[in-house]
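Visitor: Whatever this is, show me its structure:
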Amino acid sequence: MRRRVAIGFLGTTLDMGRGGRWQRWRPTVALCQQPDLFIDRLELIHGTGSAAALAAQVTADIGDVSPATEVRSHVIDFKDPWDFSEVYTSLHAFARGYAFDPDREDYLVNITTGTHVAQICWFLLTEAHFIPARLLQLSPPKDRGEGGSVAGSHSIIDLDLSRYDAIATRFAAEREDAASFLKSGIATRNPAFNTMIDQIEKVAIRSRAPVLLTGPTGAGKSQLARRVYELKKAQHQVSGAFVEVNCATLRGDQAMSTLFGHVKGAFTGAQAARAGLMKAADKGVLFLDEIGELGPDEQAMCLRAIEEKRFLPVGADQDVASDFQLLAGTNRDLSVAVREGRFREDLFARLNLWTFRLPALKDRREDIEPNLDFELRRFSEREGQNVTFNREARDLYLAFAMAPDAAWRANFRDLSASVTRMATLAPEGRINEQTVRDEIGRLRQLWVSGEGDASPDRMLQTILGAERLEAIDLFDRAQLAVVIEVCRESASVSAAGRELFAVSRLQKTSGNDADRLRKYLLRFGLAFEDLTPTPNR
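Guide: I've put the predicted structure just below:
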């Protein structure tokens, strides 16, 4: 059987027992009077002078109530018992110098005596396993009565949380609640998306580093950014505002002023000072949506603001401070933009610590049903009308929505607009099969019209996808669209090359036209064979 060892401070006030020491509750003596907690050895920590004299008296009294208990004296003289650094350093040194033998001895740390600072230090040292012990708290008797005991009672606190199923369950439930909050309460079913949300929840709670949200337009980046802010605010991690900026709308000289503010008279028309949106996000969260659209000057200023929490308003000669957490969103591939020199590599490195890509709706078809219910609830709350599906209509809509050929080009924006239309047109608040059929027709027409759009960008998006298209300059898009049209109308790569480079060939400045064309297409990850000729043109 292991020996039980207690470690604790002498209570310079409580252990004194003025007015009759045997008639008053003295925690260190009471420790050795507990009927079901025999102490084999007490490691008693105290100071010098009057504290040493009191320690001798308490040791003698313990000898009277528990003769078999050995008391060892340890002198630690604090200059300031309320100085956290001094107390922690001294107790840490005590712990390192003590010959713990947990195989043979069971240790208890008495946190009843000592200052609150000492109690905190005991907890930290025990929780970090510098001291292999459990915590002990003594309580005075509630009602002694005539001739009653002054021993009081005790409680042992085990810091091994794995033993507390209720606590573990509660922690797990809190994590699930936080993840559900980020998903707006939607019971999403896509495993990859749910795993990503779990990771975002951990990062949101544990880190203030920038977070980059990528993914196609309409995938929910803006909504998720706001939920991250609301979660951090609920956790008391931010106290300021949520400030959202669509960087694609920032153009020209006004971009710097909008973001960083300006002083009065900084430029023509600056009749009053302006704080700017970055200052407005102080103590809160700044969400820079479409950050890939920022110009080079704004990127440089943003980098400094992220790293130093300071920036220079337009026309100012003194910095302004703003302590914000940055969230950024983009539908571009910023690594491509870095390679092409359109985005700063150092800014991308700062943003790329935590990057999460939100999938398109068509890649999360199992989540269409819970999002359908969510959008219907949102409509009801917004419009004050309770709208529901009948069973046949719901099944019909889900069969269409989850089919492989459902394009969902605008992702959740398409779904939200679709639900709004059906709910608005539903007869007597009930979406029936005819309402669904009409909406399916609208969506199909919308998507077919999109595919049939003759604009170069629409044609390029069909071939390259939206993300790759966004990484191509407008100048190159126009040229590439012409090249693809010629390839589609040509029977072979040589025929397309002859048409595209006809002038060069006449001037004898063009060599192998087919090889030249293939190399051009390869710049965009394309091959002539990918461009199926369009019949009947």
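Visitor: For the rest of this, base every contact and every neighbour count on C-alpha atoms.
Guide: OK.
Visitor: Is it correct that residue 201 is in contact with residue 182?
Guide: Yes - if you go by C-alpha atoms under 8 Å, residue 201 and residue 182 touch, sitting 7.5 Å apart.
Visitor: buried sites along stretch 104-119?
Guide: Neighbour counts over stretch 104-119 (16 or more other C-alpha atoms under 10 Å) mark 105-114, 117-119 as buried.
Visitor: Please flag which of these sit within strands.
Guide: Residues of those located in strands (DSSP state E): 105-110.
Visitor: could you dump the residues you listed to a markdown table with distance to residue 49?
Guide: Below are those laid out as a markdown table (distance: C-alpha to C-alpha, whole Å):
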| residue | distance to residue 49 |
| --- | --- |
| 105 | 32 |
| 106 | 31 |
| 107 | 28 |
| 108 | 27 |
| 109 | 24 |
| 110 | 23 |
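Visitor: one more to put side by side:
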Amino acid sequence: MKKTVIIGFVGTQLDNARGATRWERWRPTVALTQHEDFIVDRLDLLHTDNAGRLVKEVAADIAAVSPETAVVPHLLPIDDIWDFERVYAALFDFAKRYPFDPDREDYWIHITTGSHVAQICLFLMTEARFFPGRLVQTSPPRPQGNGPGQYTLIDLDLSRYDQIAQRFSREQEEGVAFLKSGIATRNARFNALIEEVERVAVRSRAPMLLMGPTGGGKSFLARRIYELKKTRHQLDGKFVDINCATLRGDGASSTLFGHVRGSFTGATSDRPGLLRAAHKGLLFLDEIGELGLDEQAMLLKAIEEKRFLPVGSDTEVRSEFQLIAGTNRDLGLEVRAGRFREDLYARINLWTYELPGLAERIEDIEPNLAYLLAEHGRENGQQVRFNKEAREHYLRFATSAAAPWTGNFRDLVASVTRMATLAESGVITIATVTNEIVRLKALWRHAGLAPAGDVDLGMVLGEDAAAQLDLFDALQLRAVIGVCRQSRTLSDAGRKLYGVSREAKAKPNDADRLKKYLARFALDWEAVQV
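Guide: Here you go, the predicted structure:
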């Protein structure tokens, strides 16, 4: 049987009573020891320097009504019980040196007595498990009643409360769905990424770094993060975004940090800059790797200190914003090449997420297709749909190695917009799809990224070796080489090629599998990039 230990402040008002009539008053600390359904084995009574006499009186009265209870006074060095920082620090130090023994003792943290600041601090420290126990709230007997009153135990382990746990679970699911705009994505890697992004977004104001190819959805996700935080009342300001690739020369600093009138030719008035426009909001800097080194240094100061100098000004200004950075570059390589500051990279690299390109999540093309058609219908007031044959034909092409999706979702959005616009009577036919596939192939061929079917094996293997291949091997090898040419690394290509079977492996090594496949034809990564 565990012992019951109560920790709480002596109530300088509620516990303070003298004379024989004191037993007619409800005193919460004394009353805790008068309940018949439990015994308080020890009462750790917290107090400040000016409450020593009251502690002795309360201890004497407890000894009279509950001799089984050991009262242990604890003097805390708090000279202002309403100073949050001092109260919390004193309780923190007390908890650190307290000999908690949860295996043998149950701890109840009494939050009826003490100042409101003390009660809040006790709640926070119990919720954070510095006090490994439950809260106990007491109240006096009802009017015309007598006795020790009522008490309520509050367990802050929310997992014990099914309805609350379910509600929080639903809230997280709703947050994840919100970030995905309700699209029922199927790619396991992407879904896991978004689930973590949701948790980080609602719990942290630290910078985030979104990596991935152009058109991969970085800007879209950043805006959804902002909107999610806005609905949770975590941001009051605006969403401000800029593509850093559009910033050049002296105008870059002015655009970001603002300038004062007369600071350079053409500066006829003050300009606040984007960082100040994002005050109490979210700033999305896409393609942050394009910033110059001077702007990078100024940005680092703004992130760390929330203040910076506008161009031409001697007076610092403040702006508290959350930063999300986007890039299609490997910033680690940029640091080694001296093009990106190592200290800035370290600062924004706390929460880093690499968004896979559309070709890496072909199972998500179908749900995105449905979403884009629905969006087109809402915007244009007419619902558009595929007929069955057209839908199957388009998806067959869109999910094959012949569709590299080099522009990622921008290509898909444009493709759906074209087909929906040309649909007669709101129906996309196979003729429309066939023409669209021809248009997409021409687009990618013009960009120098031929579909897999156009790979010339004679140039890769040599004419003699290519002629010795069975048609099956030739078709497969062309598809593999096509994927390799549309990928940034061997590992990236391996993830695309083995996206399904890799899920069944405990320790998948896609790069090694691809390397061994290419070696069958005396090829390596460099050879197939020709």
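Visitor: Between residue 201 and residue 182 of structure 1, which contacts overlap?
Guide: With contacts taken as C-alpha atoms under 8 Å, 6 or more residues apart in numbering, the residues that reach both residue 201 of structure 1 and residue 182 are residue 228.
Visitor: how about the helices in the stretch 151-300 of structure 2?
Guide: 162-179, 188-203, 218-231, 250-257, 274-277, 293-305 (DSSP state H, counting those that start in this stretch).
Visitor: and the longest one with helix 218-231, angle?
Guide: Which is helix 162-179 of structure 2. 140 degrees (axes from the mean of the first three to the mean of the last three C-alpha atoms, to 10 degrees).
Visitor: Please pull up the equivalent of residue 178 of structure 2 in structure 1.
Guide: Under the alignment (TM-score structural alignment), residue 178 of structure 2 maps onto residue 181 of structure 1.
Visitor: count of neighbours near its match?
Guide: Residue crowding around residue 181 of structure 1 was assessed by other C-alpha atoms under 10 Å; the count is 18.
Visitor: residues contacting it?
Guide: Here residue 181 of structure 1 is in contact with 227, 231 (C-alpha under 8 Å, 6+ apart).
Visitor: Is residue 416 of structure 2 in contact with residue 369, as I believe?
Guide: Yes - counting by C-alpha under 8 Å, residue 369 is a contact partner of residue 416 of structure 2 at 7.3 Å.
Visitor: which two of the buried residues of stretch 104-119 of structure 1 lie the greatest distance from each other?
Guide: Using C-alpha to C-alpha, these span at most 26.8 Å, a distance reached by 105 and 117.
Visitor: Look at the aligned partner of residue 287 of structure 1 in structure 2 and say how many residues are nearby.
Guide: By TM-score structural alignment, residue 287 of structure 1 lines up with residue 284 in structure 2. Applying other C-alpha under 10 Å, we find 27 other residues in the vicinity of residue 284 of structure 2.
Visitor: my read: residue 284 of structure 2 touches residue 240, true?
Guide: Yes - counting by C-alpha under 8 Å, residue 284 of structure 2 touches residue 240, with 6.2 Å between them.
Visitor: which neighbours do the two share?
Guide: By C-alpha under 8 Å, 6+ apart, no residue touches both residue 284 of structure 2 and residue 240.
Visitor: Now do the nearest residue to residue 70 of structure 2 once chain neighbours are set aside: how many residues are near it, please.
Guide: Closest residue to residue 70 of structure 2 apart from its sequence neighbours, by C-alpha to C-alpha, 6 or more residues apart in numbering: residue 42 at 4.6 Å. Using other C-alpha under 10 Å, residue 42 of structure 2 is surrounded by 19 other residues.
Visitor: need the contact list for residue 42 of structure 2.
Guide: Residue 42 of structure 2 neighbours (C-alpha under 8 Å, 6+ apart): 4-6, 69-72.
Visitor: Tell me which of these fall in helices.
Guide: Counting by DSSP state H, no part of the contacts of residue 42 of structure 2 is found in helices.
Visitor: Counterpart of residue 372 of structure 2 over in structure 1?
Guide: Per TM-score structural alignment, residue 372 of structure 2 is aligned with residue 375.
Visitor: burial measure for residue 377 of structure 2, as a count.
Guide: By the criterion of other C-alpha under 10 Å, residue 377 of structure 2 has 16 neighbours.
Visitor: Check which helices and strands the host helix or strand of residue 53 of structure 1 sits against.
Guide: In this assignment (DSSP states H and E), residue 53 of structure 1 forms part of helix 50-65. In terms of contacts (3 or more C-alpha pairs under 8 Å, 6 or more residues apart in numbering; DSSP states H and E), helix 50-65 of structure 1 is packed against helix 27-31, strand 41-46.
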